[in-house]
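>>> My questions concern the predicted model and sequence given below.
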Amino acid sequence: MKFLNGAMLRTLQFGSMALATGALVACGGGSGSGGPPVGTVSGTAAVGAALANASITLSCKNGSGSATSDASGVYSATFAFDGPCTITATGGGITIHSFAAGAGTFNVTPLTELLLDYIAGQLGTTVSGLLSGISSNASFQSALSNGTVIANAQAAVAKLINDTYAIELSSSSFLTVSFTSSGADADLDTLLAADAITANGQPVASLVSAAQAAGTAAPISGGNNGGGATGGTGGSGGTGTTTK
């Protein structure tokens, strides 16, 4: 039996490596798994006081995640998902909601609950309908991931609070702003003192009704039929029956 010379051996080894690599790619190996990308959603859950040790659940267009907030109400969840996501924080007998357009910082407060009321009004649905439809309704998904719609809705909620309680929020970007004692935290304390937030962390019923009415008066194009999201700013709205 003759031994292979060095050049021929190297050629055969290279060919074997190429075949192995080709087989790995064909079998779906490597980094491309075909699933949603991994990202991190974080923020602060608070109702005036921090919502400490709260259960945070995220339900997304694709994927879901969970976390537990710390003593300061801060949470962080890293998981595979396609946004947007709805966020539910539950702790101490309090349940409040928010949403995340994608990866990044997204708070969970009575203001974000009110923001969902406003956007639900724009979409011709309720908060419950918005939360349950996030994985299947294209119109809901579009609205909750559209930066212009979100910014306009936050501005409308801030205006509603100013018109109703003569309280000017430190920032209209309350969904994503970093919490500080003189900023977002102080805003919630001021709203509590004005009885705009109830003991269970919810905006008062009259404020919820006004937010829903204001949203209804500024509908997002396409409504709940899956069209594009191009909603404008709304007025202060009126009062009516609260339906969550």
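Perfect, I can see it now. Residues are numbered from 1 along each chain as shown.

>>> alpha carbons only for contacts and neighbour counts from here, please
OK.

>>> What are the neighbouring residues in contact with the residue nearest to the spatial centre of the chain?
Note on the chain: the residue nearest the mean C-alpha position is Ala100, at 1.7 Å, using Cα atoms, centre = their mean. Shown in contact with Ala100 (Cα atoms under 8 Å, 6 or more residues apart in numbering): Val41, Gly83, Pro84, Cys85, Thr86, Ile87, Phe106, Leu144, Ser145.

>>> Against that first model, consider the following:
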Amino acid sequence: MKLFDARAWRTLQFGSIALASSALVACGGGGSSPTATIHGTAAVGAALANATIQLSCKNGSGSTTSNSSGSYSDTFSFDGPCLITATSGSIVLNSFASGAGTYNVTPLTQLLLSYLAGQLGTTLNGLIAGITTNPTYQSALTNSTVIANAENAVAQLIKSTYGVTLSTNSFLTVSFTPGQPGADADLDTLQTDGAITSEGQPAASLAAAAVAAGAAAPISGGSAPGKTTGGTGGTGGAGT
């Protein structure tokens, strides 16, 4: 009888371990970030050729170099959102990716971050520094409605300030090729009109206006109706 009890006890022990392991997997414990691809174009009108592209995410990081057309692509394990920084000589531009897919790096994406910073009650540098760690910022930058509304607001600000109507308000995720009509031609026009400086940055007055416009339309941690989004062509690697 004692032998039976010992065997029964060992069976219960193994069963408990198996159940605990199953529960851990179900809750995501011990798991790793999914592997996915972020790609896009870095440009200021002219392509940012051979630019260093750094991706710093909620979980995970990656780096790559753009080609002669400013196109970049990196496949790595991550959870979004990710800060994307393109560096080419003296030009440093920022953007972000909610998850996998197409995400560009241009003066317009830098301006978009300024607007979102205003909405979140911080500065551009504060938002950039907090993307990988601040849950409130992360919620906003993975919310499709928040992002689309911010893009529309930036497009309206440009139209009211410079009289330029962008070819698309989806400048963060639209696929484009430098030197071609469309999104790249928009950048050329804005540079000619003084909205973009010779260093590839939004004009200081425009950047300040974007922060002020964002502050006038605050959001609370990206809680506006919407859903977590990936860029054009994918949803993998989105933030959780």
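All right, it came through fine. Treat the numbers as computed from the prediction; the structure is a model and nothing was measured.

>>> What does the TM-score come to for these two?
Once superposed, chain against chain, the TM-score is 0.79 (TM-score structural alignment, normalised by the length of the second structure); 199 aligned residues with a Cα RMSD of 1.9 Å.

>>> coming back round to it: closest to Ser182 of the first structure out of the contacts of Ala100 of the first structure?
Ranked by distance to Ser182 of the first structure (Cα to Cα), the contacts of Ala100 of the first structure are led by Phe106 at 18.6 Å.

>>> who's in contact with the lengthiest helix in the second structure?
Counting by DSSP state H, the longest helix found in the second structure is helix 2-26. For helix 2-26 of the second structure, contacts defined as Cα under 8 Å, 6+ apart pick out Gly30, Gly31.

>>> Can you give me the buried ones in it?
Within helix 2-26 of the second structure, no residue counts as buried by 16 or more other Cα atoms under 10 Å.

>>> which stretches of the first structure form strands?
For the first structure, applying DSSP state E gives strands covering 38-44, 55-62, 64-68, 74-80, 82-91, 94-100, 104-105.

>>> Help me confirm that Phe96 of the second structure comes into contact with Cys82.
Yes - between Phe96 of the second structure and Cys82 there is a contact under Cα atoms under 8 Å: 5.4 Å.

>>> for the residue mapped onto Leu116 of the first structure from the second structure, what are its contacts?
Aligned by TM-score structural alignment, Leu116 of the first structure pairs with Leu113 of the second structure. Applying Cα under 8 Å, 6+ apart, we find Leu113 of the second structure in contact with Asn94, Ser95, Leu124, Leu127.

>>> tell me which of these is nearest to Ala150 of the second structure?
Ser95 (13.4 Å).

>>> so who does the aligned partner of the closest one in the first structure touch?
Matched to the first structure by TM-score structural alignment, Ser95 of the second structure sits across from Ser98. Listed by Cα under 8 Å, 6+ apart, the contact set of Ser98 of the first structure reads Thr86, Ile87, Thr88, Phe106, Asn107, Val108, Thr109, Thr112, Glu113, Leu115, Leu116, Leu175.

>>> Return the distance of the alignment partner in the second structure of Ala54 of the first structure relative to Gly182 of the second structure.
With TM-score structural alignment as the criterion, Ala54 of the first structure lines up with Ala51 in the second structure. In this view, Ala51 of the second structure and Gly182 of the second structure are 22 Å apart by Cα to Cα, to the nearest Å.
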